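Chemist: Below is the structure, and that's it, no one-letter string:
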């Protein structure tokens, strides 16, 4: 159950962090204005709560693993929202990152 909860929290974190960064990008680079930027800042704040709710108590582990989720999620966001088409090296890199997430977060560890 903890693994499913953790995966769901990583998904929510990715949605809010990548979405927040995208909103800020749109506000600044695409000149959509302060409302977009403000919405992005709020979304980035919500992202922090998702990370804090992870079942593992180690901040460094959570953020290191989330980095891999962010890499893969960013490519998916680009495909869905911006029409980006990753090449085989993008996909290979994302899969390697997700393998790293699995090792960092879900490898068996001795009880403390």
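Modeler: Nice, I can see it. On a predicted model such as this, the values are computed, not experimentally measured, just so you know.
Chemist: can we go C-alpha only for contacts and neighbour counts from here?
Modeler: Will do.
Chemist: So which residue is dead centre in the protein?
Modeler: Nearest residue to the geometric centre of the chain (CA atoms, centre = their mean): residue 14, 2.8 Å.
Chemist: Use this one as the comparison:
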């Protein structure tokens, strides 16, 4: 699997998880209709499927690396969709998380 394919799958999984969770949040916390929650639930099911398309066979490794991507995407979602502005500590933490993602997924390939 190419690094690009892995990154694209992480991004798709993140959008599905955050988007689905946001739709459920809108339903339960913001009083939107049941359809918002139902669509959110379907999107969350899709989130569960996408990581299985990663070539890496170790579930724990894929989900640990995905966690770092989730951190970054959550901050971006908050900024773009909810208008919330991450502070410098959020940004530094996200950068550290991405270094962790790279080491977990590709460190063996880069460093032996």
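Modeler: Everything's here; your move. Every value quoted in this text rests on a predicted model; they were computed, and no experiment measured them.
Chemist: list the contacts for residue 21 of the first structure?
Modeler: 40, 44 (CA atoms under 8 Å, 6 or more residues apart in numbering).
Chemist: returning to what we had before: would you confirm that the residue nearest to the centre of the first structure contacts residue 70?
Modeler: Yes. Using CA atoms under 8 Å, residue 14 of the first structure is in contact with residue 70, at 5.9 Å.
Chemist: quick revisit: tell me the contacts of the residue nearest to the centre of the first structure?
Modeler: 47, 69, 70, 73.
Chemist: Next, check those residues against the helices and list the overlap.
Modeler: Within the contacts of residue 14 of the first structure, residues falling in helices by DSSP state H are 47, 69, 70, 73.
Chemist: Around the first one, count how many other residues there are.
Modeler: Looking back up the chat, that one is residue 47 of the first structure. 22 (other CA atoms under 10 Å).
Chemist: How about the second one?
Modeler: A count of nearby residues for residue 69 of the first structure, using other CA under 10 Å, gives 24.
Chemist: Look up the closest residue to whichever residue in the second structure pairs up with residue 35 of the first structure, ignoring the ones flanking it.
Modeler: Matched by TM-score structural alignment, residue 35 of the first structure corresponds to residue 35 in the second structure. Excluding the flanking residues, the one nearest residue 35 of the second structure by CA to CA, 6 or more residues apart in numbering is residue 27, at 8.0 Å.
Chemist: So the one you found sits against residue 41, correct?
Modeler: No. Using CA under 8 Å, residue 27 of the second structure is not in contact with residue 41, being 10.9 Å away.
Chemist: Give me the secondary structure label for the residue nearest to the centre of the first structure.
Modeler: helix (DSSP: H, G, I helix; E, B strand; the rest coil).
Chemist: how close does it sit to residue 108 of the first structure?
Modeler: 24 Å (CA to CA, to the nearest Å).
Chemist: can you give me the helices in the second structure?
Modeler: 3-29, 34-49, 59-80, 88-111.
Chemist: ok so, going back, so which of the ones in helices among the contacts of residue 14 of the first structure is the closest to residue 53 of the first structure?
Modeler: Set against residue 53 of the first structure, the nearest of those by CA to CA is residue 47 (10.3 Å).
Chemist: Right, I'll call it a day here.
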